[in-house]
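Visitor: Below: sequence and its predicted model.
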Amino acid sequence: MKMLRKDDKVVVLTGKDKGKQGEIMAFDFKNDKVKVKGINIITCHVKAKRQGEVGGIQKREAFIHISNVLPVDSLTGQPVRLSKLNRK
């Protein structure tokens, strides 16, 4: 059985980032979600916890469901189903 791995290129199928490509950064296996670099950017308001730390607004990637992404074939550059994926 073929599976997605970290640093695989994927394309987003639905949502505000539809059609964009990025690399997988992290997995959440319990909820079947992935974090893709540059996709689904959210703003987090961070409070300084210790003296000397800087608080503020940070932008970071959020998890999206794994069914909303398709891997990109390294040979053709087109999105493909997992059963037809060629890796190099």
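Guide: Now that the structure is in, tell me what you want to look at.
Visitor: use CA for all of it now, contacts and neighbours both
Guide: Fine.
Visitor: On the C-terminal side of the strand ranked longest in the chain, identify the next helix or strand.
Guide: Using DSSP state E, we find that the single longest strand of the chain is strand 21-28. Once the chain leaves strand 21-28, the next helix or strand it forms, by DSSP states H and E, is strand 33-36.
Visitor: what does the next helix-or-strand element following that following strand contact?
Guide: On the C-terminal side of strand 33-36, the nearest following helix or strand under DSSP H and E is strand 41-46. Strand 41-46 has contacts (Cα atoms under 8 Å, 6 or more residues apart in numbering) with 55-62.
Visitor: Next one for the comparison:
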Amino acid sequence: MATMKIKKGDMVKVIAGKDKDKEGKVIAVNTKNNTVLVEGINMVTKHAKPSMANQQGGIIHQEGPVDISNVMYLHKGTATRVGFKMDGDKKVRFAKKTGEVID
């Protein structure tokens, strides 16, 4: 299995779909389905029954999954592709536009 280029906590820009050109922080990454949850992007409504955790119940607005191919990593405010290279004996991500190491 290939390593995911987007990680939890990354800032990303949506490049396709109804929320195109919006930016947000990655909340979760699902490697099995190749999807990400991005803060404030692809908001869906969910009807919840009253429970111990949610006494009121009602309609809840939450983020829906976005395919990982529809988001791009943001490096210093500009969208860029992400690559991998060896830094000594450690594999690191780098921004292809600038060549700078991300982490």
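Guide: Right, received. Where do you want to start? Since the structure is predicted, the reported quantities are computational estimates derived from the model, not experimental observations.
Visitor: Could I get the TM-score for this pair?
Guide: The TM-score (TM-score structural alignment, normalised by the length of structure 1) is 0.86; 85 aligned residues with a Cα RMSD of 1.9 Å.
Visitor: Selection in PyMOL covering whichever of the contacts of strand 41-46 of structure 1 are buried, please.
Guide: Listed next is the PyMOL selection for buried residues among the contacts of strand 41-46 of structure 1, using 16 or more other Cα atoms under 10 Å:
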select buried, resi 62
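Visitor: just checking, which of the contacts of strand 41-46 of structure 1 belong to helices?
Guide: Residues of these located in helices (DSSP state H): none.
Visitor: Okay, strands next: where are they in structure 2?
Guide: For structure 2, the strands defined by DSSP E occupy 11-14, 23-30, 35-38, 43-48, 58-63, 66-67, 71-75, 78-80, 82-87, 90-95.
Visitor: Same list (those strands) but as a markdown table, adding distance to residue 5 of structure 2.
Guide: Shown next, in a markdown table, are the strands of structure 2 (distance: least, Cα to Cα, whole Å):
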| stretch | distance to residue 5 of structure 2 |
| --- | --- |
| strand 11-14 | 11 |
| strand 23-30 | 10 |
| strand 35-38 | 11 |
| strand 43-48 | 23 |
| strand 58-63 | 21 |
| strand 66-67 | 13 |
| strand 71-75 | 8 |
| strand 78-80 | 11 |
| strand 82-87 | 6 |
| strand 90-95 | 8 |
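Visitor: give me the number of residues near residue 86 of structure 1?
Guide: Residue 86 of structure 1 has 13 neighbouring residues, counting by other Cα atoms under 10 Å.
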